[in-house]
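[1] sharing a sequence plus its predicted fold:
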Amino acid sequence: MTVSPAGAPSPAPRTSAVQSVARAAALLGAVVDSPSGGATLTELSKITGLNVSTVHRLLGTLCAEGLLCRSREGDRFQPGPVLLRLGRRSLAASGLPEVTAVLKELADGTGETASIGMRRGDRVLVLVSVQSEQPLRYLGEPGVSMPLTETALGIALLAFDTTRLPGRVSPQEQPGGGSRDSGDGGDGSGRTESPAEWARRVLLLAAQFRGYAVLDGPEGSGLRGLAAPVDSGSPYIQLAVDVQGPVGRMTDDRLDALGARVIAAADSLRGLPVALTLGQL
């Protein structure tokens, strides 16, 4: 046992085996949480704080065991077949069939790809997707992480957040509803909102009014998403369900009908044990 300068015993050093497992776990977590479809050797070294040679050695072992694999281009590391199989079995044991069945019914009923996503900080992680059977469709990408404001899932989570209510708009915050003597741009803060902030406020207000969020993809993508929040039973586990597809099929006149189906799917997932399990991934 070693003694610290203050005279108190210091923690026993970790064995090399335990340290290796901890480092490997950190790498696996970094790869799984990567928002860009995997991570490079340099990125993983920076994220975990491990030197490049250590990361390189551990990645070789993890790839050899099937826990990780290289991307087609070879420069990024992604979840391997063994890790994916472990994830599927874990989800299956905790109620994934119920979620998949609900998403399948939603995809069949709307003709579009249906997904469930979870909030992680200022991003949304897609957990499970069921693809549309249409030839032209959105390809759901489980494991992809996106900024909240760039997906219908995220807009729904912001608009109906019950913990901090970042998207809840008070009468004073409504467009044009700022304090009369503040001389501000409508948010009561004394500053003028940017066009992007104004557009976001309108999206949140519209979602709260409708009960579901609508967000068109980047210009030229031709995609539209529609989402509703899921009551997981815990204010700290925030989930939402969405459908995504071509704007040409998800036309304005269909929004209410599509929204009703998405809300019904979200309601049917309310309180399911799987929500708690998914929320911990």
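    Sure thing, it's come through.

[2] can we go C-alpha only for contacts and neighbour counts from here?
    Fine.

[3] from Leu158, how far out is Thr164?
    Heads up, residue 164 is Arg, not Thr. Arg164 is 9 Å from Leu158, where distance means C-alpha to C-alpha, to the nearest Å.

[4] this is the comparison structure:
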Amino acid sequence: MRDQRDSSLSNALRVLKIFSMDKPELGITEIAGILQISKSTVHRLLSTMTSEGFVYKDPITNLYSLGTSVLSLTNIVRTQIPFLKESTPILNLLTEKTGETSHLGILERKHIIYLEKIECEFPVQLHTHLGKRHPIHSTSTGQIILAFQNEGYIHSLLPKELDRYTPRTITSHYELLEKLDVIRSQYYVICDQEFLEGIIAVGVPVFNEKDQVIAAISIAGPVHRMKDKLKNPKFLEDIKLAGQKISEMIKERKKKGI
């Protein structure tokens, strides 16, 4: 009986995880296909989750989307990340200075998750939704965090085959490790269309009180704007300064025991 309850809980959590900004609404058949479980099981799970407010069923389309109970949990999670609230003004100022969209991201298991995103005045489609999982080997946030991990941990995080997202994506472990060495020496990374064609991203590390990289700040924008801005040393300095400010804030909070 307990095994059955554990299985139901596991499947319910798997259902929640497949909703995304790209697929905000799903039907029973599609969910069953993605999770490789029976439609009757999906129907039973969704009925329970609907009654608890974790999913919502559109009475016209019969499609399901995430419910308000998930939103309340999301707000709780955001308040439990101590440096997130105080990082937002720094990201706002960074976006204002650079004119490009800024992000704060962390490593979650083997993917990058963005905790905050501040859009610029003239944004482009970046597919960097909050909470969405992104690859670590082809994003500036992922590469800057990887660069400051030990080699054994890096290998444990990387899949055997690195997926190619654009013609510029690094798919060789050797080439990626070489780039990580460079990143580690210069304390920033530039990803030139490695994840999305037409997009350049710059990432810098965020350190904790033990000088461990626990997060990263990134700026992303279209190639034609970013290439011009990268010619100005102040552009990169502004990004580095934002990372340093958040790092200092984290260390200060630790000293005060906050």
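    In hand now; what should we look at? A quick note: this is a predicted structure, and the numbers were derived from the prediction, not measured.

[5] the more surrounded of Arg164 and Leu158 of the first structure?
    Neighbour tally, Arg164 of the first structure and Leu158, criterion other C-alpha atoms under 10 Å: the higher count belongs to Leu158, 25 against 10.

[6] so which helix or strand takes in that one?
    helix 152-159 (DSSP states H and E).

[7] and that helix, how far from the second structure on average?
    Taking mean C-alpha distance after the TM-score superposition for the first structure, the mean distance separating helix 152-159 of the first structure from the aligned residues in the second structure is 0.9 Å.

[8] what distance separates that helix from the centre of its chain?
    10 Å (C-alpha atoms, centre = their mean, to the nearest Å).

[9] do stretch 148-162 of the first structure as well
    Centroid separation between stretch 148-162 of the first structure and its chain, computed with C-alpha atoms, centre = their mean, is 10 Å.

[10] stretch 86-106 of the second structure now?
    Using C-alpha atoms, centre = their mean, the offset of stretch 86-106 of the second structure from its chain centre is 15 Å.

[11] the helix or strand following the helix holding Leu158 of the first structure vs the second structure, average distance?
    On the C-terminal side of helix 152-159 of the first structure, the closest following helix or strand by DSSP H and E is helix 195-210. Once the two models are superposed, helix 195-210 of the first structure sits on average 3.4 Å from its counterpart in the second structure (mean C-alpha distance after the TM-score superposition for the first structure).

[12] where does the helix holding Leu158 of the first structure end up in the second structure?
    Residue correspondence for helix 152-159 of the first structure in the second structure, counting by TM-score structural alignment: residues 140-147.

[13] any buried residues in the matching stretch, and which?
    Across stretch 140-147 of the second structure, burial judged by 16 or more other C-alpha atoms under 10 Å covers Ser140, Thr141, Gly142, Gln143, Ile144, Ile145, Leu146, Ala147.

[14] list the contacts of it.
    Contact with stretch 140-147 of the second structure is made by 105-107, 111-112, 135-137, 154, 180-181, 183-184, 187-191, 201-205, 213-218, as judged by C-alpha atoms under 8 Å, 6 or more residues apart in numbering.

[15] only the buried subset of those residues, as a ChimeraX command please.
    To isolate the buried ones among these in ChimeraX, judged by 16+ other C-alpha under 10 Å, type:
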select :105,106,107,111,112,135,136,137,154,180,183,184,188,189,190,191,201,202,203,204,205,213,215,216,217,218
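
[16] among the contacts of stretch 140-147 of the second structure, name the ones in strands.
    Secondary structure from DSSP state E places 105-107, 111-112, 189-191, 201-205, 213-218 of these in strands.

[17] for Leu68 of the first structure, give me its contacts.
    Listed by C-alpha under 8 Å, 6+ apart, the contact set of Leu68 of the first structure reads Leu28, Leu59, Leu62, Phe77, Gln78, Pro79, Gly80, Pro81, Val82, Leu83.

[18] what do we get in the second structure for it?
    Aligned by TM-score structural alignment, Leu68 of the first structure pairs with Val55 of the second structure.

[19] for its match, give its distance to Leu236 of the second structure.
    43 Å.

[20] roughly how far out does stretch 103-120 of the first structure sit from the chain middle?
    The answer for stretch 103-120 of the first structure is 14 Å, by C-alpha atoms, centre = their mean.

[21] no, scratch that, I was asking about stretch 117-129 of the second structure
    That offset, for stretch 117-129 of the second structure, works out to 13 Å (C-alpha atoms, centre = their mean).

[22] hmm, which of the contacts of Leu68 of the first structure are the buried ones?
    Applying 16+ other C-alpha under 10 Å to the contacts of Leu68 of the first structure flags Leu28, Leu59, Leu62, Phe77, Gln78, Pro79, Gly80, Val82, Leu83 as buried.

[23] in helices, which of those residues fall?
    The members of these that map onto helices under DSSP state H are Leu28, Leu59, Leu62, Val82, Leu83.

[24] quick check, nearest of these to Gln131 of the first structure?
    Leu83 (22.2 Å; C-alpha to C-alpha).

[25] alignment lookup: that closest one to the second structure.
    Using TM-score structural alignment, Leu83 of the first structure pairs with Val70 in the second structure.

[26] quick one: contacts for that match?
    Gly53, Phe54.

[27] I'd like to know how far it sits from Phe19 of the second structure.
    11 Å.

[28] kindly report the same for Tyr64 of the second structure.
    9 Å.

[29] so who does the spatially most central residue of the second structure touch?
    Taking C-alpha atoms, centre = their mean as the criterion, Ile113 is the residue nearest the geometric centre of the second structure, at 2.1 Å. Ile113 of the second structure sits next to Gly105, Ile106, Leu107, Leu130, Gly131, Lys132, Arg133, His134 when contact means C-alpha under 8 Å, 6+ apart.

[30] I'm done for today, thanks for sticking with me.
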